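S.K.: Just a sequence and a predicted model for now, questions to come.
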Amino acid sequence: MDALAGLLDGPRARGAFLLRMVMEPPWSVRIEDRAPICLMSMTRGEAWIVPESGPPVLARPGDIVVARGPDPYTVAHARDAEPFARIGPGGVCTTLRGEPLAESMDLGVRTWGNAADGSATMLVGTYLMEGEISGRLLDALPPLLVLTAEEWNCSVMPLLDEEISRDEPGQSVVLDRLLDLLLIAVLRAWFNRPGADAPAWYRAMGDPVVGPALRLLQNEPAHPWTVAALAAKCGVSRAGLARRFGELVGEPPMAYLTGWRLALAADLLRESDATVEAIARQVGYGGAFALSAAFKRVRGVSPQEHRTNCRNGKGIPGAEEAGGRVEP
């Protein structure tokens, strides 16, 4: 498993918010959904993406923009256009006064806007739920990531454009997987740009010493690793691995492993019904007590509290909202 595979190996998109937005000027939509990440790609016309802070971005056909939550932003025909609509948690669409807009702007299956033949068309894909494993990577992204049509070319985009408005059995699963593929393609292109400021652990994947060590830790988290055992497996000295790992990744090997194990455990607690004891052993702890101690020390809550919070909708945007949703 490499760095990008680790991003989506746990909580892949499930019931992601996907739609085609079709607009005719004047228009402006305020996005306050607090989603962890949203991908926007123009297929026709232009649109401004205006963040809460930082410079606005003009998206043209073929460009893709990734907005990293939870900060709000505005998507509009002009950079200074006043919003007429608000997208809240869970994809709930209203006027700025709170009046529902979903039905009045419904243009068909996963299609929404103010004009069926509008001059601007944007594909939107939003992950609604935080992913613990993705935290390291998402933290390395700017608030707005932009790849122009000249900087990248992805075969997934035409397929997503074709599939997004279909209404067939299993279509939501197809779209979830396409969104995952698109996100991986975007991140790979972003970090591989000339002069890109990729995170240290991403660059370390290509190192002949640290790369193999990282893959061993990620692929076999339950193994009783020590720095000496890891160094022997990689064919280097213990001191050499510890020094090189710290230089490139920014933390010792065992600290990295602890973070990886706890991220895996957090996802398993949210996504499965396995006992804390079973999860503890699956990610490399001797039992429930050891996992609970580490989990609470690092995350401030016990594993069971984390599971209960997730299932009660705490921290999941829109989990307790109803009505007015722009249905994907």
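M.R.: In hand now; what should we look at? Numbering: from 1, shown residues only.

S.K.: drop to CA atoms for contacts and neighbour counts, all remaining ones
M.R.: Noted.

S.K.: which residues touch the residue lying farthest from the centre of the chain?
M.R.: Among the C-alpha atoms of the chain, the one farthest from their average position, using Cα atoms, centre = their mean, is that of Ser237, at 36.5 Å. Shown in contact with Ser237 (Cα atoms under 8 Å, 6 or more residues apart in numbering): 228, 231.

S.K.: change it to 7 Å
M.R.: Ala231 (Cα atoms under 7 Å, 6 or more residues apart in numbering).

S.K.: In stretch 161-170, which of the residues would be classed as buried?
M.R.: By neighbour count on 16 or more other Cα atoms under 10 Å, the buried set for stretch 161-170 is 161, 163-165.

S.K.: what about the residue farthest from the centre of the chain, distance to Phe245?
M.R.: The spacing between Ser237 and Phe245, counted by Cα to Cα, to the nearest Å, is 12 Å.

S.K.: So Arg86 sits against Val29, correct?
M.R.: Yes - under the criterion of Cα atoms under 7 Å, Arg86 makes contact with Val29 at 5.7 Å.

S.K.: Which residues are in contact with each of the two?
M.R.: If you check Arg86 and Val29 against Cα under 7 Å, 6+ apart, no residue is contacted by both.

S.K.: second one coming, line it up with the first:
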Amino acid sequence: MDVLSDAIGVMRAGRPHSAEIRKRAPWGVRAAPFSGSGFHVVLEGTCWLIPPEGEPIGLGAGDVVCLPHGCGHALADSLSTPVVGAPIAALPEIRPTADAGAGAETVLLCGAYTLDQTRPHPLFEELPEVIHLPARLGRRSPLHAAVNLLGDEVANPDQGSGAVVSALLDMMLLYILRAWLAQESDGGWAATLGDPVIAAALRHIHQEPARPWTVEDLGATAGLSRAAFSRRFTSLVGKPPLGYLTWWRMTLAAQLLRDSDKPVQSIAQRTGYTSEFAFGKAFKRELGVSPGRYRQTSRR
């Protein structure tokens, strides 16, 4: 178990999906905002991605672009395509301006993940609206290896393709975030996970959320005094050690209430509470509703 995997795991809802899209110029499509994350990979040709804010991004073969927060955007063969000139909100929703073009062909691999954004991990919150990973970052990287495998599986489905595609999509999201973290190593959660002391403490919290951790215990795992560890942890993570521990316990509990039928008492024990009453008080203080009410409303 690690922080990156857990950050995605507690937010995941439903199965990811993907499709290969082929367009001949002129063409333009608009994708409306949605509750999740998406990506586009240019397998052949070129195109432009137009975000709701900021400059258009030119994409070439092998480029990967991720939209972690599911922002609305447009894709087009050229900035001169009429659909691109309209405001994002005014563009026709996922409707091509020209399906029967005779110009250059662009082949895209597109994927989407449904995510529960009610309690996003702070790592996820700091991601930008658009992550662009150019092909020059290395065609032999794990990310591009996953792109090739996914592209082949989508284009040539066979027995078991459903499971294979789902697993490859999970890999894609992790590799995209790994690549972004590697680029952003100077600050934020990239620096947090790159700090061996704090990364080790976070792993302990994620691996054993039910353990009655103290700041002294966590500092001891890193060989630091209580005060030095607390300052370092709070500076990098943005929460004090026990504040993050409580946040993670309640986030994990919310996921279990939403996605499983485990009894509340069992969830309380798994997240470090021997009493269902104490767990209920902590949960309501953190999320504003009782565990039972949360389970009921999150499944509607």
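M.R.: Right, received. Where do you want to start? As the structure is a computational prediction, the values presented were derived from the model and not from experiment.

S.K.: Can you give me the TM-score here?
M.R.: Once superposed, chain against chain, the TM-score is 0.85 (TM-score structural alignment, normalised by the length of the second structure); 288 aligned residues with a Cα RMSD of 2.8 Å.

S.K.: From Gly138 of the second structure, how far out is the aligned residue in the second structure for the residue farthest from the centre of the first structure?
M.R.: Mapped onto the second structure by TM-score structural alignment, Ser237 of the first structure lines up with Ser225. According to Cα to Cα, Ser225 of the second structure stands 42 Å off from Gly138 of the second structure.

S.K.: likewise Leu109 of the second structure?
M.R.: For Leu109 of the second structure, the distance to Gly138 of the second structure equals 18 Å [Cα to Cα].

S.K.: With neighbour numbers in mind, choose between these two.
M.R.: Each of Leu109 of the second structure and Gly138 has its neighbours counted (other Cα atoms under 10 Å); Leu109 has more, 21 against 12.

S.K.: To which residue of the first structure is that one aligned?
M.R.: Per TM-score structural alignment, Leu109 of the second structure is aligned with Leu123.

S.K.: repeat for Leu181 of the second structure
M.R.: With TM-score structural alignment as the criterion, Leu181 of the second structure pairs with Phe191.

S.K.: Doesn't Gln159 of the second structure belong to a helix?
M.R.: No - counting by DSSP: H, G, I helix; E, B strand; the rest coil, one finds Gln159 of the second structure to be coil, located in no helix.

S.K.: That one and Asp170 of the second structure: what is the separation?
M.R.: Gln159 of the second structure sits 19 Å away from Asp170 of the second structure, going by Cα to Cα.

S.K.: what do you get for Cys66 of the second structure?
M.R.: 13 Å.

S.K.: residue ranges for the helices of the second structure, please.
M.R.: Along the second structure, counting by DSSP state H, helices occupy 3-9, 82-85, 122-125, 142-155, 161-183, 188-194, 196-207, 215-222, 226-237, 241-259, 264-270, 276-287, 291-298.

S.K.: could those helices go into JSON lines alongside distance to Leu91 of the second structure?
M.R.: Converted to JSON lines, these look like this (distance: least, Cα to Cα, whole Å):
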{"stretch": "helix 3-9", "distance to Leu91 of the second structure": "31"}
{"stretch": "helix 82-85", "distance to Leu91 of the second structure": "7"}
{"stretch": "helix 122-125", "distance to Leu91 of the second structure": "27"}
{"stretch": "helix 142-155", "distance to Leu91 of the second structure": "28"}
{"stretch": "helix 161-183", "distance to Leu91 of the second structure": "27"}
{"stretch": "helix 188-194", "distance to Leu91 of the second structure": "35"}
{"stretch": "helix 196-207", "distance to Leu91 of the second structure": "43"}
{"stretch": "helix 215-222", "distance to Leu91 of the second structure": "52"}
{"stretch": "helix 226-237", "distance to Leu91 of the second structure": "39"}
{"stretch": "helix 241-259", "distance to Leu91 of the second structure": "35"}
{"stretch": "helix 264-270", "distance to Leu91 of the second structure": "45"}
{"stretch": "helix 276-287", "distance to Leu91 of the second structure": "37"}
{"stretch": "helix 291-298", "distance to Leu91 of the second structure": "32"}
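
S.K.: number of nearby residues for Gly54 of the first structure?
M.R.: Using other Cα under 10 Å, Gly54 of the first structure has 9 other residues around it.

S.K.: how about the equivalent of Ser275 of the second structure over in the first structure, what does it touch?
M.R.: Matched by TM-score structural alignment, Ser275 of the second structure corresponds to Gly287 in the first structure. Contacts of Gly287 of the first structure were listed using Cα under 7 Å, 6+ apart, and they are 277, 280-281.

S.K.: Read off where stretch 242-252 of the second structure ends up in the first structure.
M.R.: Counting by TM-score structural alignment, stretch 242-252 of the second structure pairs with residues 254-264 of the first structure.

S.K.: Could you list the buried residues of that stretch?
M.R.: Residues of stretch 254-264 of the first structure classed as buried by neighbour count (16+ other Cα under 10 Å): 256-264.

S.K.: Pick the one among those residues closest to Ala59 of the first structure.
M.R.: Checking those against Ala59 of the first structure with Cα to Cα, the nearest one is Ala263 at 34.2 Å.

S.K.: my guess is the closest one contacts Glu132, does it?
M.R.: Yes - contact criterion Cα under 7 Å: Ala263 of the first structure and Glu132 qualify, at 5.3 Å.

S.K.: Please identify every residue contacting each of these two.
M.R.: Shared contacts of Ala263 of the first structure and Glu132 (Cα under 7 Å, 6+ apart): none.

S.K.: Indicate which one of the helices of the second structure is closest to Trp48 of the second structure.
M.R.: Closest among the helices of the second structure, using Cα to Cα: helix 82-85, at 9.4 Å.

S.K.: Mind listing residues that contact stretch 159-173 of the second structure?
M.R.: Residues outside stretch 159-173 of the second structure that contact it (Cα under 7 Å, 6+ apart) are 16, 143, 146, 150, 153.

S.K.: Please report which of those residues has the highest neighbour count.
M.R.: That'd be Leu150 among the contacts of stretch 159-173 of the second structure, by other Cα under 10 Å, with 25 neighbours.

S.K.: what's the counterpart of Leu216 of the first structure in the second structure?
M.R.: Mapped onto the second structure by TM-score structural alignment, Leu216 of the first structure lines up with His204.

S.K.: what's around that match, how many residues?
M.R.: His204 of the second structure: 18 neighbours (other Cα under 10 Å).

S.K.: Give the closest residue to it in space, chain neighbours not counted.
M.R.: Residue nearest to His204 of the second structure in three dimensions, not counting chain neighbours: Leu218, with 7.9 Å by Cα to Cα, 6 or more residues apart in numbering.
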